[in-house]
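Asker: predicted model and sequence follow; I will ask about them next.
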Amino acid sequence: MATYKVPQKDILFALHDVLNVSQLSALPGFEDASAEIVDGVVDEAAKFVEGVIAPLRESADAVGAQWQDGEVILPEGMKEAYQQFYEAGWVGLASPGEYGGQGLPYVLSKVVEEMLCGANVSFALYPGLTSSCFEAIEAVGSDEIKDLYLPKLGTGEWTGTMCLTEPQAGSDLAAVKTKATPNDDGSYSLEGMKIFITGGEHQMADNIVHLVLARLPDAPAGIKGLSTFVVPKYLVNADGSIGERNALRCISIEHKMGIHASCTCTMGFDGAKGWLVGAPNHGIQNMFIMMNLARIMVGFQGLGQCELATQNALAYAMDRKQGKSFSGSEQIIDHPDVRRMLLTMRAYTEAGRVMALDTSMHVDLAHRATDEAEREAAQDHVELMTPLVKAFLTDAAFELGSLAVQVYGGHGFIREHGIEQIIRDSKILALYEGTNGIQAMDLVRRKLQLHGGRLPQRYFERVRKHLAEGGPDWLVAPLSEALDALETATKDIQAGFRDNPNDAAYGCCDYLRAFSLVALGEAWLRSVRAAEGHKDASFAEAKFVTAHHFATRLLPHAVTLCKTALAPAEPIMGKPAALLDAA
């Protein structure tokens, strides 16, 4: 079976040595976020995740969530594990103290997110969506709504969902048909169906709070006519106690390729009572508050799976003897191709961790920095990096899962080793919260154009500053070349998008991949400098070897990707689609 151990040394290296997370303790409200607190959070979370959550990964996958007469029964141990998780305060790690949380930086909650997702990504989805629901209500809800729901969501005593998708409305939310009819008491009656609702029904918590997109009777057509409603499984009395069952139900659950212990529900709203959250017809804006942070969350889900794949492939390769390498060794880790795969896995995982944690720290800076210009710059960085964190790390999770199976050989294809589960669990990550193609389009269509192109320009200046500070030539030279190619491609896409949108759309995934490789290159440059003089010489040397592999074998692909991203699409998109089926 696959095992998971929290990579504490590397997490703390990224937080302290590379990113200087202690700087957040100077922000208002984060005075308690000292280095000692950070270390304590990482250590205690690691103990909990390894002892309680990780052992459920394979057993829960084998059983999966079960639907029975509208009820969802989760695998044995899931409910008890969730109760321990929320009672220990992990759900509310970054929630404000006024709502029962610990008020620690957002980045620390993402550290725990990675651990959970490496140990058991199905389990992680329940508290993850709860936090997203909390964030949206906190941002736009009335004081009455906040006071009624946030104290229970903020601690995890109640769980939350986001109900967007309908059978005819997936990525195109303009097609949402669920209706919300006003009642005399200020509530609304919701009628409609939602599909692919993670955690829509279960028995782990006393109540489930659904955040639902629906249309008011007089709403304009299309995406501008959507509003957001909070719809609880059980109605909530004025004193916060639970009342009668609301008129909503789980019609069925999906039978999926992976994440079997996470229930994916079809929900029917049959006149269910809901309350407006935020202004009428501002539902899409409200949901994007929830979705943008959810996309970072999904990136950490991918990172956790990358770590799981890397750990197990490395352990297997160290132990497995098969044939002889050119050096005469029988361990497969000494075969060059196996070493190449393992270093690729480490290179993406360790630099991806720095990229994701850095983005999360900028979320904290965007919310808490006292200087307005610093908040603006931090928000620019978050906006730009979110599609990279989501898309690259989730693509990497699937790729590294496949590499892990390859390292194991035929044994990786066998279920008892628990490695093929990584592939099954990881594929969904590239699909939900906006497919990775949508992330790439968001990058070229929105992020490159915002504020006159300010976002990428600020990032390029940052990387050039790091390059000017020096580093080994074997890393500085290819990173400089990749950055030059990326900056040129960016200017061409910005200039040509309006006239030739198909060109940018056809090449956007190559462009996002190239941008991600440059971002990982920057992360490796910072990591190599931080590793110089590290007290653990072996740890430092491993960083140098992995960075060298990345710089010489992976980073150069960014230049080629920039070229393919700019190739004209007219010879392909200008032809009728029927040609594809001509054979």
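Answerer: Happy to help now that I have it.
Asker: CA atoms for contacts and neighbours, from now on please.
Answerer: Fine.
Asker: which residues sit against the strand or helix carrying Met162?
Answerer: Taking DSSP states H and E as the criterion, Met162 maps to strand 159-163. The contact list for strand 159-163 (C-alpha atoms under 8 Å, 6 or more residues apart in numbering) reads 126-127, 129-134, 153, 194-195, 197-200, 205, 207-213.
Asker: so the spatially most central residue of the chain, which state does it fall into?
Answerer: Nearest residue to the geometric centre of the chain (C-alpha atoms, centre = their mean): Val298, 1.8 Å. What DSSP: H, G, I helix; E, B strand; the rest coil gives for Val298 is helix.
Asker: dump the residue contacts of it.
Answerer: Contacts of Val298 by C-alpha under 8 Å, 6+ apart are Lys390, Thr394, Leu429, Glu433.
Asker: okay if I get these as JSON lines plus distance to Val63 and neighbour count?
Answerer: As requested, these are arranged in JSON lines below (distance: C-alpha to C-alpha, whole Å; neighbours: other C-alpha atoms under 10 Å):
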{"residue": "Lys390", "distance to Val63": "29", "neighbour count": "30"}
{"residue": "Thr394", "distance to Val63": "25", "neighbour count": "28"}
{"residue": "Leu429", "distance to Val63": "21", "neighbour count": "24"}
{"residue": "Glu433", "distance to Val63": "26", "neighbour count": "20"}
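Asker: putting a second one here so we can go through both:
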Amino acid sequence: MPSYRAPVEDTLFLLNDVLDYASYSDLPGFADASPDLVEAILTEGGKFAEEVIQPLNLSGDQEGCKRNSDGSVTPPKGFKLAYEAFCEAGWGTLSADPDFGGQGLPHTLATALNEYVSSANMAFAMYPGLTAGAIAALTLHGTDEQKQTYLPKMIAGTWTGTMNLTEPHCGTDLGLLRSKAVPQGDGSFKISGTKIFISAGEHDMVENIVHLVLARIEGAPEGTKGISLFVVPKRKLDADGNPGEENGVSCGSLEHKMGIHGNATCVMNYDEAVGWLVGDEHKGLRAMFTMMNEARLGVAVQGLSQSEVAYQNAVAYAKDRLQGRALSGAKAPEKAADPIIVHPDIRRILMQIRAFNEGARALVLWTALHGDIAHRSPDEKTRQNSEDMMGLMTPVLKGVLTDTGFANAVNAQQVFGGHGYIAEWGMDQFVRDARIAMIYEGANGIQALDLVGRKLPANGGRAVMAFFEEMKAFGKANKDDEALAPFIQPLKQGADHLQQATMWFMQNAMKQPDNAGAGSTDYMHLFGLVAMGYMWAKIAKATHAKLANGDAANTEELKAKLAFGTFYMERMMPETAAHLARISSGCDTMMSVDADLF
């Protein structure tokens, strides 16, 4: 039976010692999030994830969701009660707007909690997670009336939200979208069409579901320039704003999926459902991308979350499973064999996953902190820099953390040998659940193209140049610190490779666009390696400082942290050279073979 323990101590170390979270206390919301309160929230949130949500993960996967004869959907046993407890405890309100019932705390804190909930039960976490994305879209683009109507209920959790983009004939290419919206003369529209792959599209845990739906108003231009966004509640609202009669929205079927069985992934049919325009006509993608960007950071956290829970279970198994003897001599001579954690190759797997997890967690929180600064800082230049960093890192986080999170779940499963292939151990669920994160909210190949094609050249390369300068300044400030040499030197080499790859694109992608496409995924992973290497260098600096201060309570844990970081620099950072070599090979060979010869 799999288990999970929320990594609260590591999160607090990152917030307090690495990111200096307390130094932002002058920003709105941060003053209310004192170190003691942050610790209390994460500790209690971690317990909730461990004790309430995690026990439903395996059973929820085995039971799945059920579509009833009337079209309603029932999630697995225990989900509804757990969701009610989640809402009653206020976990979904942490960073929401106080004007609509939220607590107004930094989003960084909510991001940390989201990791715990997703590790404990990824399918469950998607219900409030998608609602948070819908809340973000309505907050930025909805009318005052729409905000007053929907946000209090959604923030409280008594209503949930969804995003409806994909149709049977179009996924990434939304210009092919066919769902239509017919104006009714009273400000409303009748929405008709079919959407697929709609997570949490129908369920009985709440009294209403608020769907955000992309559709084309009759007579609108073709392609993406003619798409609008609409808010379409499952049930129409009466004069008092309460759910009433059905609104022409129904679940046609449940998708039969590889994983996340506890989440209701639906085919949604809209039959002249009444909806209202969100934002401007034909500008729906701008509003939807607010939700998409929110979701992409959440999906990156999902990649990390499955890597973390898979790692924890693999470590427990490796310490317990007896097989063979250590190459250097028996480590447990009193036993029939040594635990497999003595074997270097098992340690290679575990250290690689752990080194990723801690670096990735730091990068997620660093990016989320930039998101808070972008929304809360009074200084325009500071806001701009943080907004640049947030935009630059979003595709990197989504692509790299989900690709690697899936690979890590597979490698953790490998530690179990044959037992990892047996369902009762739960490792196969982590693999299956992690797989979807590479696909939805923009498949990872699209994330790589977004990074190379849009984020790098944006504003004349302002964001990536600022990131290079920040790493350079860190290296310069710490170049004489001998203790940090194992981190600074590999980081510099990796950063040099990243800059060379960036320059190669600048010189070769304009004249041959396929060069950008051919190297985009390698570039995304090269970027991710360097960004996490930068985080590890910051972690190492904070760790040495803590050791120098005589933090005897966890000296051995801090020394182990340095070992995991050193492993990252020795065994993982050198992959930047391979990525650079592949990028520099260009597209000629890749594009030379006729499609019929594949």
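Answerer: Yep, that arrived. This structure is a prediction, so every number in the text was calculated from the model and none was measured.
Asker: in helices, which of the contacts of strand 159-163 of structure 1 fall?
Answerer: Tyr126, Pro127, Leu129, Thr130, Ser131, Ser132, Cys133, Phe134, Leu153 (DSSP state H).
Asker: scan those and report the most crowded one.
Answerer: Leu153 (30 neighbours; other C-alpha atoms under 10 Å).
Asker: mind checking how far Leu566 of structure 1 is from Ala505 of structure 1?
Answerer: 10 Å (C-alpha to C-alpha, to the nearest Å).
Asker: typo on my end, Asp69 of structure 1
Answerer: Distance from Asp69 of structure 1 to Ala505 of structure 1, by C-alpha to C-alpha: 45 Å.
Asker: the two: who's more crowded?
Answerer: Set side by side, Asp69 of structure 1 and Ala505 show more neighbours around Ala505, with 22 against 9, by other C-alpha under 10 Å.
Asker: which element is that one on?
Answerer: Judged by DSSP H and E, Ala505 of structure 1 forms part of helix 501-531.
Asker: pull out the buried residues from that helix.
Answerer: 502-531 (16 or more other C-alpha atoms under 10 Å).
Asker: which other helices and strands contact that helix?
Answerer: Packing contacts for helix 501-531 of structure 1, counted by 3 or more C-alpha pairs under 8 Å, 6 or more residues apart in numbering; DSSP states H and E, involve helix 336-368, helix 372-408, helix 436-442, helix 454-468, helix 473-496, helix 537-549, helix 557-565, helix 570-573.
Asker: just want the angle from that helix to helix 537-549.
Answerer: 150 degrees (axes from the mean of the first three to the mean of the last three C-alpha atoms, to 10 degrees).
Asker: could you tell me where helix 501-531 of structure 1 falls in structure 2?
Answerer: Aligned by TM-score structural alignment, helix 501-531 of structure 1 falls on residues 513-543 of structure 2.
Asker: what's the average per-residue distance for the matching stretch once overlaid on structure 1?
Answerer: Compared with structure 1 after fitting, stretch 513-543 of structure 2 deviates on average by 0.7 Å (mean C-alpha distance after the TM-score superposition for structure 1).
Asker: which SS class is Glu272 of structure 2?
Answerer: Glu272 of structure 2 - assigned by three-state DSSP - is strand.
Asker: residues contacting it?
Answerer: Lys190, Ile191, Ser192, Gly248.
Asker: among these, who's most crowded?
Answerer: Ile191 (29 neighbours).
Asker: how far away is the closest residue to Phe497 of structure 1 other than its chain neighbours from Gly192 of structure 1?
Answerer: Once flanking residues are discounted, Phe497 of structure 1 sits nearest to Ala504: 6.2 Å by C-alpha to C-alpha, 6 or more residues apart in numbering. Computed as C-alpha to C-alpha, the Ala504 of structure 1 to Gly192 of structure 1 distance reads 37 Å.
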